[in-house]
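J.: build the 3D model from these lines:
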Amino acid sequence: MRKKTAYGIQTRGDRYTAVGLVPEDDGRWRITTRETGTHAAGPGLDLRRAIGSKGTPLGLVLNRKTVRNALTSFPRLKRKELDKAVHGWVAREEGTPVADWQVAWTELQRPEPDPENTDVFLLYCPKWELQAFQQRIAGWGGQISRIIPEFTVLDQMYRQYGSGRHDLQGWNLVYVTAQEQFLCVANHEGMILTRELPADLNEGGNRQEHIERLATEVDRSLFFARQTEYNPRIDRVVVCGEAGLAADLVALLNRDTSVPAELWDLNTLFTMPEGEWDETLILPAMAAVLASGKGGLNLQAGTGTGLLPPVLRRRLALAAVTAAWTLVPLLTVGGLVTSRIQDHYLDAAQVRMQEALVRAEEAKQVYQAEKLLEDKENHIRQAARFQRDYAGVLLHLASLTPDEIVFKDLRLGDGTDGEPRIYLTGESTSNLVEDAQQAFIAFQGALGGSPLLTPEGEPRKLVISAERQGGGMRKKVEFSMECGIRQGTAVPVEEPAVALREEN
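T.: I've put the predicted structure just below:
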């Protein structure tokens, strides 16, 4: 079976170092790819294709100066509550919202367990810095497996592959090269302290002075570690990095300090085709190894907390498998019973649904019939509420008519516009023609001021004549005219005493 190549990338300023490696049968890793360049130019086509292939492990070495770390205690809580407490501690410590930080943490186990408190080692980094770091290699493709700072890369690598680590209770892991100088104090439960070491300000001009300064800081770090609440026991100082510098530092530490020091030879872990070890490849090569594994701290989004210990994970997995095999028969029988119950319920529900549809259709028809009847009754009631009071109009006309005027003909009819009209034919009589005319004029004036009637134009007929009556002559004015009925003559009529239809 072909072994999967894992890749690690470390950036320094605007430059990057990329390493690809594969595991060998003897437990070592063979470096197959090494490439350096600028982020502006980007990786070569072969490297881009290799990293972008599906399932390729990819680890990123994050600049440790952008990452904070702390060792603190919390009240004993469940894991979800403890995770919230850790994030809250970071936000309170930095004075910014929780959402501004990417946090990874792991729980430490004291030699003597504390029933009330939990020790936690945590890493946290501003999300904007992490996103800027990821943006630099966004065009490379691939799925990032792990993002951790340099000291975490070194610590996790030593925990898994350091020689003699099982015989130690605690250690001071020192990394020195021309570019990187730092240390981390840890034990089997977790990391306790990290410190920067002084850089070579003379750039190799006074090597012995630089080594002495390194030894002084390493010895001071042991003192600082003992001042912590955890107070670890440090059995060994383990030095790695650039082979010559690391060997000289080990010799000086063994001569001047009380804690034994030893060299961690990284050539036992990695091989190169050329046979030459390049110190700039150490950290990205370690990141590639860690990316191909599981567990440990990780600042990649969605993997913020450390995983459970391996022994506990195996026990939980075994318990889950056992429970699954036990539950299979129960689940099978339960599934059959549930299926039959559901089928019976669905059949009954289908029958009830059909019955409900029939009743709904009947109710719909009844409602439509009732609605039609109600609309008819409302229309009749509305029409009956308003009708023209013709009797009142005629009485009003009589009240306007002088005594001298007698109607020969009076008819109600519709005009050309469909509105009702009163057609009048009559005469005004008197002994004197002036009185007859005056009575007709008064009648016209009364009609003009009537609130109910209005004369329509001039009289159709107007004749002044005389007729013999008794022993003398009687004067008269004959007329024929048309009157309209004003709209205001529509007056409300009281509701009938008995309703048209009784409501249920």
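
J.: please make it C-alpha for all contacts and neighbour counts, starting now.
T.: OK.

J.: quick one: contacts for the closest residue to L21 other than its chain neighbours?
T.: Once flanking residues are discounted, L21 sits nearest to I31: 4.2 Å by Cα to Cα, 6 or more residues apart in numbering. I31 makes contact with V19, G20, L21, V22, F270, T271, M272, P273, A285, according to Cα atoms under 8 Å, 6 or more residues apart in numbering.

J.: next, the second sequence, to be compared with the first:
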Amino acid sequence: MKKRHGYSLNIDGKQALILKIRTVSDTSYCLEFVERTGNDHPESLERLRELTRPRRRVVTNLPNDGVHLLTAKLPALASKALTSAIQGVVNRKEGGLPGDWITQHTQLPAEPGPTLSAAAGDDYCIIYADSALLAERFTLAEEVGCHPLGMLPDFLALEDLFRRHGPEGRDNGPWNLVFLGQDERFLCVGDEHGLLFSRPLPEDLSGDTDRTDYLERLATEIERSSFFAQQAERSLVVRNIMICGQPDLADELAEHLKQHVDAIVQRWRPEDIFETEVDEPLWPLTLHLGRAVAAVHGPLCELLPPGAKGSPVKLVSRQVGIALAAFVTGAVSMLLAGGLLTSHVQQDYLREADVRINRLYTLAGQASADYLQNRALQARQDNVDRLGR
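T.: The predicted model follows:
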């Protein structure tokens, strides 16, 4: 097997962390070095020079709060029109003009059950980021002489690694992926088709003494996120919880959840797929390793600013883009409002209204049970907060 290499470049203010891996097999890697600049290490300059050499595969970082997730339903459209319509959806939510946001989308499979006509449209998972932020972060990487093939926030770096090398069972329905790091703590809810959302988790203020209250708080947040996933328009019933990160805390949380939640709880150790030539623990480097693995294979999520070398994003000129997006956005709004629906589609819509109504009766019964469950979760959170005072 020909060895391939991947680099992670994490830029944080005036500091940078550079990490290099190589492939050992299809499912394992070796960490060759970790270098932190700005710490007077004599190798720092040489490591930076290595990134500037031709054909280096580098993925750099983005802030978690700079990348957003959205699910939207759109009618059937041609490729370019669909891209413009998706940008229109993001613009309506966030504001701005076409070109202000870089998007990537994935079409989601139709929900099981009675099928609706094409007029109902398809669901799309949309990942998007501010193009100005992407340009700024790309420029930071260029300033050290490298041209990244991708940029990933921590939650997408972990999700990329999880989709490639996660534990068995990750494809057995929706999952809640929990990461407990030294500086970052978050969860991601999704399934084999895409992410639904990511959200931060509270910091551990127990001082490594009695973590009971903190574990209870984490459990409540995890259950609450699973509850929200079930209530979302793209309803996911989460039955799998995967926990990774700080070994002792992750182990304790896994045991706590096994006793208190109705779900399959697994302890995932992504660091186990890495050999190392570095004398430091691997788990604190999990997110950097995820970016390096993405660099080896190519990121599953490709967010780059317009005009970046190697960027998969193909943008028409700003003037044409604005005109096309305005046209498609208006057309989509009219379609959704019924202004351009033909009488044939209207008849289909009316027939299928009965299907929707019957489904709503079923959902109403579920909502009643879910409401009671959420009340119980909130009461438990209030009790934890009261005991923690």
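
J.: return the subset of the contacts of I31 of structure 1 lying in helices.
T.: A285 (DSSP state H).

J.: now the helices for structure 1?
T.: For structure 1, the helices defined by DSSP H occupy 45-52, 79-94, 127-136, 150-161, 207-227, 243-256, 282-291, 310-385, 390-400, 433-448.

J.: so can I have TSV of the ones you listed showing mean neighbour count and distance to T38 of structure 1?
T.: Converted to TSV, those look like this (neighbours: other Cα atoms under 10 Å; distance: least, Cα to Cα, whole Å):
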stretch	mean neighbour count	distance to T38 of structure 1
helix 45-52	15	14
helix 79-94	15	33
helix 127-136	14	10
helix 150-161	19	20
helix 207-227	17	30
helix 243-256	17	27
helix 282-291	26	16
helix 310-385	12	39
helix 390-400	14	107
helix 433-448	18	107
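
J.: need these in CSV (columns: distance to T454 of structure 1).
T.: Converted to CSV, the helices of structure 1 look like this (distance: least, Cα to Cα, whole Å):
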stretch, distance to T454 of structure 1
helix 45-52, 99
helix 79-94, 91
helix 127-136, 90
helix 150-161, 108
helix 207-227, 116
helix 243-256, 126
helix 282-291, 106
helix 310-385, 24
helix 390-400, 11
helix 433-448, 6
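
J.: looking at these, which is nearest to G426 of structure 1?
T.: Proximity to G426 of structure 1 (Cα to Cα) singles out helix 433-448 among the helices of structure 1, at 10.0 Å.

J.: that closest one aligns to what range in structure 2?
T.: Following TM-score structural alignment, helix 433-448 of structure 1 has no partner segment in structure 2.

J.: so what secondary structure elements neighbour that helix?
T.: helix 390-400, strand 420-430, strand 453-455, strand 472-485 (3 or more Cα pairs under 8 Å, 6 or more residues apart in numbering; DSSP states H and E).

J.: state the distance from L252 of structure 1 to V237 of structure 1.
T.: Here L252 of structure 1 is placed at a distance of 12 Å from V237 of structure 1 (Cα to Cα, to the nearest Å).

J.: right, I mislabeled it, should have said L410 of structure 1
T.: 135 Å.

J.: more crowded one of those two?
T.: Each of L410 of structure 1 and V237 has its neighbours counted (other Cα atoms under 10 Å); V237 has more, 24 against 14.

J.: corresponding residue for that one in structure 2?
T.: Aligning on TM-score structural alignment places V237 of structure 1 opposite I241 in structure 2.

J.: give the contact list for that match.
T.: Contacts of I241 of structure 2 were listed using Cα under 8 Å, 6+ apart, and they are W175, N176, L177, V178, A263, I264, V265, Q266.

J.: ok, those residues vs D354 of structure 2, which is closest?
T.: W175 (32.0 Å).

J.: number of residues surrounding the aligned partner of the closest one in structure 1?
T.: Counting by TM-score structural alignment, W175 of structure 2 corresponds to W171 in structure 1. Using other Cα under 10 Å, the number of residues around W171 of structure 1 comes to 23.

J.: for the one 3 residues further on, same thing?
T.: If you count neighbours by other Cα under 10 Å, V174 of structure 1 ends up with 30.

J.: what does I464 of structure 1 give?
T.: As a burial measure, I464 of structure 1 scores 15 neighbours (other Cα under 10 Å).

J.: and it, what does it touch?
T.: Applying Cα under 8 Å, 6+ apart to I464 of structure 1 gives the contacts K475, K476, V477, E478.

J.: list just the nearest of those residues to T56 of structure 1.
T.: Nearest to T56 of structure 1, judged by Cα to Cα, of those is E478 at 121.0 Å.
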